[in-house]
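J.: coords below, sequence missing:
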């Protein structure tokens, strides 16, 4: 990019500073001093980027006995290494919506107004949000999970309860976008859900219902993140990397909890994924054959089978593009095979869970190829517009990406524009 666009994305000079032990991840990565302000530090506010703090590890407490009771709470430093990574990848609230005041993150006071608000949010979930999930008779168990099992689990696990409230508020805001009470509820309950997701993972007992709550909360967080895109300002346009980064953190939690859930025959999340074609296809999701229709974005290879574009000579970069395009290829196949709306929307929500972190980094850097690939995802996501949390968001994102993709890459935008209905065939 040139001119004003380039100046806006140019990094400021690094400054000498005394190391900050409790600073946010971005400041640590950039090796600049963090003022440690909450919920977002001054540097992240200035650059208008997500501010994520590393969760402090709890000190060792209690007995050092070799065997632990199934109900013993494990300190975070005694968790499996992957669980400790997953805890630190749960985004620090808030990441998707405007910041909420620190006081709002405290437990909400018990008032009649709050009880009525939560009753309304619960009623909307049961009567509106969960109703469309009515797949074919071969997967009749899924409506039971959405309408019955998930609410029951939520009554005992606040991380799932709060994200249900946040998702319901996001749903209601479609018809009342200026409702101050709903806007506050959306932000506060998302923040509480993220906070309690961290707590639940740090105190994980490896029981079936706890794993179910962690996994279902992760799935609903990605749906809520996508649904919240309907409200965002797109002038000037910036790609929705907050949504994608939340998915990366949610995936870390989901995958680790799922490993434990598989040990229990009673697990609802295992039943949930075994009855959906998308989850059954995950082992081969990134195979080369799936990206066939979109290899033109990667450009030609030379006689030795190496891509001619030097950007793709870096292994991490090349694999990030290839894996993302393979995922998009599975979405394209699903559309061609006329999968039902529920399954298409499952693939849309799961994109943020499985997209490589390196790809999200490249989108944030506004690399033209990454922007074009993202446009292809949103173009296919328009096929789920009948679901409220998808709506017109994909089409608007394609329009926004079109505005910032450089001229020399615009030819690759033709397919997304046609698929989105923004240009004639």
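T.: Cool, the structure landed. If you're wondering where the values come from, they're calculated on a predicted model, not measured in any experiment. Numbering: from 1, shown residues only.
J.: C-alpha only now, for contacts and for neighbours.
T.: Fine.
J.: Name the SS class of residue 292, please.
T.: Here residue 292 is recorded as helix under DSSP: H, G, I helix; E, B strand; the rest coil.
J.: now it, nearest residue through space, not along the chain?
T.: Nearest non-adjacent residue to residue 292, counting by CA to CA, 6 or more residues apart in numbering: residue 329, 7.4 Å away.
J.: in which helix or strand would I find that neighbour?
T.: helix 315-336 (DSSP states H and E).
J.: Buried residues, that helix. List them.
T.: Under the neighbour-count criterion of 16 or more other CA atoms under 10 Å, helix 315-336 has 317-332, 334-335 buried.
J.: what number of residues lie near residue 155?
T.: Other residues lying near residue 155 total 11 when counted by other CA atoms under 10 Å.
J.: typo on my end, residue 115
T.: Using other CA under 10 Å, residue 115 has 12 other residues around it.
J.: One more to weigh against that first structure:
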């Protein structure tokens, strides 16, 4: 009976919550509503992923201690790890779908399971999976044509890394983070592009899209490893991403993420790194969009925002 209840919940409510939150149209909505359930009946790990995200949605809207929130997700993750190692033309698409569903709901999963670590590290790790698989999948299966983006990502805009973040990333060759400097700098350059998008007139409608794209475009597996090891520089980079959760959809997937994660990051890095964390600690508590933009832009060099010769595309 629980399976039937969850399948009904998925088709009538959960899919709609994704469609509304991410403004999905056309085949993207159809994939969630029709193709995912169809393939789920053929691939158990995808069915477990579907049931998992539906349980999380149900727990977020109608909390009940009797809901087995972790059961299906844990099973889906175990099976998915095995499938990823054996991707073929037969399983490439359902593997990708399961990976995407689990990554999108990673933050909500950590919240409802009471995970005490930094949720963002798991979310970033899960986000890397679908990104890597997009290229790998092309070897095995033809993807549906993707409509032209309504969001321009290649137009030139400022790359304005906050000054305190730049200071935190400076290091000598004998620093223990030296071997990871390129991973740190790439993640920080993505943060700089998010800050720059706040002043670009053509970006007004696409800040949210760019914010959601940051993990997929700028975060490496080495960066995630650093974050999981609680290395301060990686956590500080992440702290400057947290204020941009203001531009995420106000839905069950992201409830209270920014403030809760900032508190955990502050506790993890210690007083030695308090200075670069001071600004994002304030920013995550600003609720007004206009005030938040002004505050964030006050953290970067004005020259970076005005020197058009240094502007770059998001990707």
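T.: Arrived safely. Because the structure is predicted, anything quoted here is derived from the model rather than measured.
J.: before we move on, the earlier item: so what does the helix or strand following the helix holding residue 329 of structure 1 touch, helix or strand wise?
T.: Sequence order places helix 341-354 as the next helix or strand after helix 315-336 of structure 1, per DSSP H and E. Using 3 or more CA pairs under 8 Å, 6 or more residues apart in numbering; DSSP states H and E, the elements in contact with helix 341-354 of structure 1 are helix 208-228, helix 241-261, helix 277-280, helix 315-336, helix 368-381.
J.: re earlier: and the residue nearest to residue 292 of structure 1, what pairs with it in structure 2?
T.: Correspondence of residue 329 of structure 1 to structure 2, assessed by TM-score structural alignment: residue 192.
J.: for residue 396 of structure 1, same thing?
T.: Residue 396 of structure 1 maps onto residue 260 in structure 2, by TM-score structural alignment.
J.: Remind me which helix or strand that match belongs to.
T.: Element membership for residue 260 of structure 2 (DSSP H and E) is helix 257-269.
J.: related to what we said a few turns ago, indicate which one of the helices and strands packed on helix 341-354 of structure 1 is closest to residue 295 of structure 1.
T.: Smallest distance to residue 295 of structure 1 across those (CA to CA): 8.0 Å, for helix 315-336.
J.: counting contacts, what elements does the closest one pack onto?
T.: Applying 3+ CA pairs under 8 Å, 6+ apart, we find helix 315-336 of structure 1 packed against helix 341-354, helix 357-364, helix 368-381.
J.: rerun at 7 Å
T.: On a contact count with 3 or more CA pairs under 7 Å, 6 or more residues apart in numbering; DSSP states H and E, helix 315-336 of structure 1 meets helix 357-364, helix 368-381.
J.: didn't residue 320 of structure 1 look like it was pressed against residue 354?
T.: No: Residue 320 of structure 1 lies out of contact with residue 354 (CA atoms under 7 Å); the separation is 10.9 Å.
J.: would a markdown table of the helices and strands packed on helix 341-354 of structure 1 with distance to residue 269 of structure 1 be doable?
T.: Listed next are these as a markdown table, based on distance: least, CA to CA, whole Å:
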| stretch | distance to residue 269 of structure 1 |
| --- | --- |
| helix 208-228 | 5 |
| helix 241-261 | 7 |
| helix 277-280 | 11 |
| helix 315-336 | 22 |
| helix 368-381 | 24 |
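J.: mind checking which of those is nearest residue 190 of structure 1?
T.: helix 208-228 (8.2 Å).
J.: neighbours around the closest residue to residue 308 of structure 1 other than its chain neighbours, how many?
T.: Excluding the flanking residues, the one nearest residue 308 of structure 1 by CA to CA, 6+ apart is residue 301, at 5.4 Å. Neighbourhood size, residue 301 of structure 1 [other CA under 10 Å]: 11.
J.: What's residue 109 of structure 2 aligned with over in structure 1?
T.: Residue-level alignment of residue 109 of structure 2 against structure 1, with TM-score structural alignment as criterion, gives residue 228.
J.: which residues touch that match?
T.: Neighbouring residues of residue 228 of structure 1 by CA atoms under 7 Å, 6 or more residues apart in numbering: residue 170.
J.: Grab the most central residue of structure 1 for me.
T.: residue 247 (2.2 Å; CA atoms, centre = their mean).
J.: what about it, distance to residue 240 of structure 1?
T.: Residue 247 of structure 1 sits 11 Å away from residue 240 of structure 1, taking CA to CA, to the nearest Å as the criterion.
J.: do residue 201 of structure 1 as well
T.: Taking CA to CA, one finds residue 201 of structure 1 at 26 Å from residue 240 of structure 1.
J.: More neighbours: which of those two?
T.: residue 201 (26 against 19).
J.: Return the residue of structure 1 aligned against residue 269 of structure 2.
T.: Alignment note: residue 269 of structure 2 maps to residue 405 in structure 1; criterion TM-score structural alignment.
J.: Quick check: that match touching residue 370?
T.: No: if you go by CA under 7 Å, residue 405 of structure 1 and residue 370 don't touch, sitting 9.6 Å apart.
J.: just the angle between whichever strand or helix holds residue 74 of structure 2 and helix 92-104, please?
T.: Secondary structure from DSSP H and E places residue 74 of structure 2 in helix 71-84. Orientation check (axes from the mean of the first three to the mean of the last three CA atoms, to 10 degrees): helix 71-84 of structure 2 against helix 92-104 gives 140 degrees.
J.: by contact count, what packs against helix 71-84 of structure 2?
T.: In terms of contacts (3+ CA pairs under 7 Å, 6+ apart), helix 71-84 of structure 2 is packed against helix 44-61, helix 92-104.
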